[in-house]
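# okay, sequence plus prediction incoming.
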Amino acid sequence: MQDETNMQYNTDTEESDRDVLQEQKARLEQEIDKSKRIMVLQKKEMQYAREKYKQEMELRKKEMKTTHQNWIRQRPDRLVKQLDELQERIEEQSGQWNEFREYLEQWQSQVTERMEQLQEQTRIQQEQMEQMYGEIERRMEEQREWIQRQFEQMQGQTPIATATKEKPQEESERPQEEIVDEAEEEER
């Protein structure tokens, strides 16, 4: 009875350990998937911002071309002043574009670094899980061996086993069920 309780407890413990490990693995995979989705969305947002900025620059170039054509028709002194202002705006926007490009490069390097960190964390956690599984399997095997030894010792110490050793060869060849039935009748 005690052995059955121990075996049931060990089985329940093993199942509980497996369930916990499966839950941890599932949570880890969900976190990784979530991080990947966030990274993809951020990349798309940055790409969209970059495309929008390029479109605005193209539109401004067209406007400058149109403005330039209009300036040619205007008085030369006013044209020179407007050209100077336009040149200043172009230089300012070019500087902004360079800053934006640097920001994008920094962001990309951060994203790459974060992905590498996540991959390393995933690898480490998988190794830890494999070690835990190995440890659990080793303990389970030790428990099985211990239970088997206890069971064999108990079989050797029971009155039924002692009685069968003393009985003649013919009786010991009888099926185990008959011997158990006789032992129960003797106890009554």
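Looks like it arrived, so ask away.
# alpha carbons only for contacts and neighbour counts from here, please
Noted.
# quick one: the strands in this structure?
Using DSSP state E, no strands are found in the chain.
# could you pull out the helices for it?
Using DSSP state H, the helices of the chain run over 2-73, 76-157, 159-166, 169-172, 176-187.
# quick check: angle from the second one to helix 2-73?
Using axes from the mean of the first three to the mean of the last three C-alpha atoms, to 10 degrees, one finds that helix 76-157 and helix 2-73 are set 170 degrees apart in direction.
# which other helices and strands does helix 76-157 contact?
Secondary structure elements in contact with helix 76-157, counted by 3 or more C-alpha pairs under 8 Å, 6 or more residues apart in numbering; DSSP states H and E, are helix 2-73.
# for the helix it packs on, packing partners?
Under the contact criterion of 3+ C-alpha pairs under 8 Å, 6+ apart, helix 2-73 touches helix 76-157.
# redo that, cut-off 6 Å
If you count contacts as 3 or more C-alpha pairs under 6 Å, 6 or more residues apart in numbering; DSSP states H and E, helix 2-73 packs onto no helix or strand.
# chain center to that helix: distance?
A distance of 14 Å separates the centroid of the chain from that of helix 2-73, by C-alpha atoms, centre = their mean, to the nearest Å.
# rewinding a little: turn the helices of the chain into a markdown table, including mean neighbour count.
Formatted as a markdown table, the helices of the chain follow (neighbours: other C-alpha atoms under 10 Å):
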| stretch | mean neighbour count |
| --- | --- |
| helix 2-73 | 13 |
| helix 76-157 | 13 |
| helix 159-166 | 13 |
| helix 169-172 | 11 |
| helix 176-187 | 11 |
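# please state the offset of stretch 90-110 from the chain centre?
When C-alpha coordinates are averaged (C-alpha atoms, centre = their mean), stretch 90-110 and its chain have centres 34 Å apart.
# cool, stretch 72-91 as well?
On the basis of C-alpha atoms, centre = their mean, stretch 72-91 is displaced by 60 Å from the centre of the chain it belongs to.
# list the contacts of that stretch.
W71 (C-alpha atoms under 6 Å, 6 or more residues apart in numbering).
# tell me how far D181 lies from I160.
10 Å (C-alpha to C-alpha, to the nearest Å).
# here comes the other one, which I'd like you to weigh against the first:
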Amino acid sequence: MGYGPGASLKLWTDFLPTSEISFVEYDADCAEKHRKSIEEKGRGKLYVGDQSNVTFLNRIIEDQGGRVFDVIIDDGGHTMEQQKTTMSHLWQLVAPGGIFVMEDLLTSYMPGYGGGPKGHPGTMIEMHKQMLDGLHCQFQDNCVPVLEGLLDMDCFSEACVMVKQPAA
């Protein structure tokens, strides 16, 4: 990364100056370098670990005490395993009416991240296509949503935003 590790953390804390932020960082040295911008300023929590590690994600969920979030942004590791694990485990923490942002979807086309050519099975892009199918096939008997409670999905270059249905 030409802009250096930790740039996302700085971006989000600057962009959302009054928000409480829980941040996951894979690189322990990077986390320590930026810890004060989160924890020492009382802005939230910084967790160090790999988002593809289900035990690690479950510890975060437990540490948050069943809390839900208005916004979750996956701007972490870019492998298919990391992105899919994050989506499948953290979607449950999105508040009704909240959003989940998945960035860096271009890695779905990069073999080094578990991606491949267009239509390559098991990529996040293919999962997002299935989410769209789930949104649009709701009146068919065999329609199975990929994400329970998905209300809307908007995709842009390299990112998609999923919106959870509001409370009844």
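Received the coordinates, thanks. Fair warning: this is a prediction, and the values are worked out from it, not measured in the lab.
# TM between them?
The TM-score (TM-score structural alignment, normalised by the length of the second structure) is 0.17; 60 aligned residues with a C-alpha RMSD of 6.2 Å.
# quick check, F100 of the second structure in a strand?
Yes. F100 of the second structure: assigned to a strand according to DSSP: H, G, I helix; E, B strand; the rest coil.
# what about L151 of the second structure, how many neighbours?
Residues lying near L151 of the second structure (other C-alpha atoms under 10 Å) number 15.
# in the helix or strand containing it, what's buried?
Element membership of L151 of the second structure [criterion: DSSP states H and E] is strand 150-156. Buried residues in strand 150-156 of the second structure, counted by 16 or more other C-alpha atoms under 10 Å: 150, 153.
# outside of the next helix or strand after it itself, list whatever touches it.
For strand 150-156 of the second structure, the succeeding helix or strand toward the C-terminus, using DSSP H and E, is strand 159-164. Contact partners of strand 159-164 of the second structure, identified using C-alpha under 6 Å, 6+ apart, comprise 96-103, 105, 149-154.
# for S94 of the first structure, give its distance to K54 of the first structure.
On the measure of C-alpha to C-alpha, S94 of the first structure and K54 of the first structure end up 12 Å apart.
# sorry, back to before: of the contacts of strand 159-164 of the second structure, which pair is most distant in space?
Using C-alpha to C-alpha, the two most remote members of the contacts of strand 159-164 of the second structure are P96 and L105, lying 24.3 Å apart.
# out of the two, which sits in the busier spot?
Neighbour count, other C-alpha under 10 Å: between P96 of the second structure and L105, L105 has more, with 24 against 19.
# may I see the buried residues of the lengthiest helix in the second structure?
Longest helix in the second structure by number of residues (criterion: DSSP H): helix 124-136. By neighbour count with 16+ other C-alpha under 10 Å, helix 124-136 of the second structure contains the buried residues 124-125, 128, 130-132, 134-135.
# can I get these in a markdown table including distance to I72 of the second structure?
A markdown table is the format used below for these (distance: C-alpha to C-alpha, whole Å):
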| residue | distance to I72 of the second structure |
| --- | --- |
| M124 | 17 |
| I125 | 18 |
| H128 | 17 |
| Q130 | 20 |
| M131 | 18 |
| L132 | 20 |
| G134 | 21 |
| L135 | 20 |
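# out of the residues you listed, who's nearest F56 of the second structure?
Among the buried residues of helix 124-136 of the second structure, and counting by C-alpha to C-alpha, the member closest to F56 of the second structure is M124, at 21.0 Å.
# how much space separates that closest one from R59 of the second structure?
Distance check for M124 of the second structure against R59 of the second structure: by C-alpha to C-alpha, it reads 24 Å.
# and for W12 of the second structure?
Distance, W12 of the second structure to R59 of the second structure, using C-alpha to C-alpha: 23 Å.
# kindly report the same for M127 of the second structure.
25 Å.
# just confirm G97 of the second structure is within a helix.
No. Counting by three-state DSSP, G97 of the second structure is not found in a helix; it is strand.
# burial of it, as a residue count?
Other residues within reach of G97 of the second structure, judged by other C-alpha under 10 Å, total 15.
# repeat for the one 5 residues further on
M102 of the second structure has 24 neighbours, counted by other C-alpha under 10 Å.
# who's in contact with it?
Each residue near M102 of the second structure by C-alpha under 6 Å, 6+ apart is listed here: 74, 159-160.
# mind putting the residues you listed into JSON lines with distance to V54 of the second structure?
Formatted as JSON lines, the contacts of M102 of the second structure follow (distance: C-alpha to C-alpha, whole Å):
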{"residue": "D74", "distance to V54 of the second structure": "15"}
{"residue": "A159", "distance to V54 of the second structure": "23"}
{"residue": "C160", "distance to V54 of the second structure": "23"}
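# need those residues in a markdown table with neighbour count and distance to E25 of the second structure, can you?
Output for the contacts of M102 of the second structure, formatted as a markdown table (neighbours: other C-alpha atoms under 10 Å; distance: C-alpha to C-alpha, whole Å):
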| residue | neighbour count | distance to E25 of the second structure |
| --- | --- | --- |
| D74 | 21 | 11 |
| A159 | 16 | 19 |
| C160 | 18 | 21 |
